[in-house]
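Novice: fold the stuff below for me.
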Amino acid sequence: MFTDVLDALNWRYATKRMNHHTVPQASIDRIVEAARLAPSSYGLQPYTLLVITDPQLRARIQQQAAPQPQLTECSHLLVFATWASVDEPRVDEFLALTALKRQIPVSDLQGYGEVIKGTLRTLGSNQARQQWAARQAYIALGMALTVAALEGVDATPMEGFDPLELDRILGLEGKQLNSVVMATLGYRDTDQDALAGQAKVRRPLAEFRQVLD
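Specialist: The predicted model follows:
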């Protein structure tokens, strides 16, 4: 485990091979909680996080939707899935939760609700709303990856999968969800992963950062 976030981020990389070791539940809980607490536009969180541990289910995903070895070598698989319908009833549910948590009348949030609904109307099509929701899910993914690194847990984000097949395997249509991105959690296999221990490659700070005075 790390105490400095930059040390943790320098240590982490998209692990290519994992060693089948199990990540402690306490670490998983902190990673999931970090994703839950991630910033989200209006706080709406138009996505759900699926945590998959079943080795047989992960093997099926690996065989049919994402032929990458980490899926069967990891400890846990995270799947970030957006709501199939990002609509006004969802906003009303969020407003009711907010009123309950803050112990205020839901009528006090009417103006805020209209702002959120106005954004959804501006986005227009459900496809555009799905793209907007996916961007929110990626923020949660980033938080999960960061806290995984702080926990000393390797993580591999994955976009290279067949989303329709993954949705079918997980029964997401019945859950009114659409898979967007995945991440495997586990520990690196330093004997099989050629990238283990290699220098991290990023653009130099002077090139990456532009200061506008």
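Novice: going forward, measure contacts between C-alpha atoms and count neighbours the same way
Specialist: Noted.
Novice: buried ones in the strand or helix carrying Val147?
Specialist: Secondary-structure assignment from DSSP states H and E places Val147 in helix 126-150. Neighbour counts over helix 126-150 (16 or more other Cα atoms under 10 Å) mark 129-130, 132-138, 140-141, 143-150 as buried.
Novice: in the protein, which spans are helices?
Specialist: Taking DSSP state H as the test, the helices found in the chain are 5-11, 25-36, 55-64, 70-73, 88-102, 110-123, 126-150, 163-170, 205-208.
Novice: next, the second sequence, to be compared with the first:
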Amino acid sequence: MSFLEALNWRYATKRMNGHTVPQEKLDTILEAARLAPSSYGLQPYSVAVVSDAALRNKIRGLAVPQPQVTEGSHLLVFATWTTIDEASVERFIEHVASERDLPLSSLAGYTDAIKSTLRKYPTQVEREHWASKQAYIALGMALAAAATEHVDATPMEGFSPEALDELLDLKAQGLRSVVVMAIGERDESNDSMTSLKKVRWPKESFITHT
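Specialist: Predicted coordinates for the structure are as follows:
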């Protein structure tokens, strides 16, 4: 299946059949999210993987009242850092220097550029909003990777971040949930969306050339 064929095959699956996604496919989806682009490469977000059935049942009852949460195989929670400050930048720069075997001094300009950007968002709320937009890029990469792996996926915003954060103890980890993604296998007998034609705006109105 080509990439575009995979994207045409995928849709936001409404019902899943409980089949477990193989570990190697899950790993590919998660690696795609990890490799997603982000501003300066900072990646001010993380992905929490929820596979435990009992916990997903609680999540469905208290935070994400949608059947894919329990009918799917895993729930991926994209969560932004609750602290994005200059110390965060310095830890990141130290990591870059280590990975690329560079002296910290050679990254001074890079460091200043990131810190300068953060100063444009003086409050933590603004910084979390900035980070959440980047987390959505990772979500998009994960959705595309799932399609190429022939794994069904559903992105979801209709949940209570406060309830989900409490259930997963995300606050203690310095994280706040922003969007979730259920993965699994479509239940063709119960999902009326399965046989419907994919509908998008035509190229002529979607794409402009200047």
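Novice: TM between them?
Specialist: The TM-score (TM-score structural alignment, normalised by the length of structure 2) is 0.99; 210 aligned residues with a Cα RMSD of 0.6 Å.
Novice: out of the helices of structure 1, which one sits most buried?
Specialist: Ranked by mean neighbour count, those are led by helix 70-73 with a mean of 26 (mean count of other Cα atoms under 10 Å).
Novice: give the aligned equivalent of Cys74 of structure 1 in structure 2.
Specialist: Under the alignment (TM-score structural alignment), Cys74 of structure 1 maps onto Gly72 of structure 2.
Novice: what of Met182 of structure 1?
Specialist: Under the alignment (TM-score structural alignment), Met182 of structure 1 maps onto Val180 of structure 2.
Novice: work out which residue lies at the spatial centre of structure 1.
Specialist: Centrality entry for structure 1: nearest residue to the mean C-alpha point is Leu141, 3.0 Å, by Cα atoms, centre = their mean.
Novice: check contacts around the aligned residue in structure 2 for Ile61 of structure 1.
Specialist: In structure 2, the residue paired with Ile61 of structure 1 is Ile59, using TM-score structural alignment. Applying Cα atoms under 8 Å, 6 or more residues apart in numbering, one finds that Ile59 of structure 2 lies in contact with 65, 69, 164, 167.
Novice: okay but the second one is in contact with Phe159, surely?
Specialist: No: distance between Val69 of structure 2 and Phe159: 11.1 Å, which falls outside the contact criterion (Cα atoms under 8 Å).
Novice: and Arg202 of structure 1, what pairs with it in structure 2?
Specialist: Under the pairing rule here (TM-score structural alignment), the equivalent of Arg202 of structure 1 within structure 2 is Arg200.
Novice: if I look at its match, how far off is Glu149 of structure 2?
Specialist: 22 Å (Cα to Cα, to the nearest Å).
Novice: who's more crowded, these two?
Specialist: A count of neighbours by other Cα atoms under 10 Å puts Glu149 above the other of Arg200 of structure 2 and Glu149, at 17 against 7.
Novice: contact partners for the more buried one?
Specialist: Applying Cα under 8 Å, 6+ apart, one finds that Glu149 of structure 2 lies in contact with Lys25.
Novice: kindly report the same for the one 4 residues further on.
Specialist: Listed by Cα under 8 Å, 6+ apart, the contact set of Ala153 of structure 2 reads 10-13, 143, 146-147, 181-184.
Novice: counterpart of the helix holding Val147 of structure 1 in structure 2, which residues?
Specialist: Mapped onto structure 2 using TM-score structural alignment, helix 126-150 of structure 1 spans residues 124-148.
Novice: any idea how far that stretch is from the chain center?
Specialist: Its chain's C-alpha centre lies 5 Å from the corresponding centre of stretch 124-148 of structure 2 when counted by Cα atoms, centre = their mean, to the nearest Å.
Novice: ok, average deviation of it from structure 1?
Specialist: Stretch 124-148 of structure 2 differs from its equivalent in structure 1 by a mean of 0.4 Å after superposition (mean Cα distance after the TM-score superposition for structure 1).
Novice: post-alignment, the lengthiest strand in structure 2 versus structure 1, mean distance?
Specialist: With secondary structure taken from DSSP state E, structure 2 has its longest strand at strand 175-184. In the superposition with structure 1, the average deviation recorded for strand 175-184 of structure 2 is 0.3 Å (mean Cα distance after the TM-score superposition for structure 1).
Novice: what is the aligned counterpart of Pro22 of structure 2 in structure 1?
Specialist: Pro22 of structure 2 maps onto Pro24 of structure 1 when the alignment is built from TM-score structural alignment.
Novice: measure that match to His76 of structure 1 for me?
Specialist: If you measure Pro24 of structure 1 against His76 of structure 1 using Cα to Cα, the figure is 10 Å.
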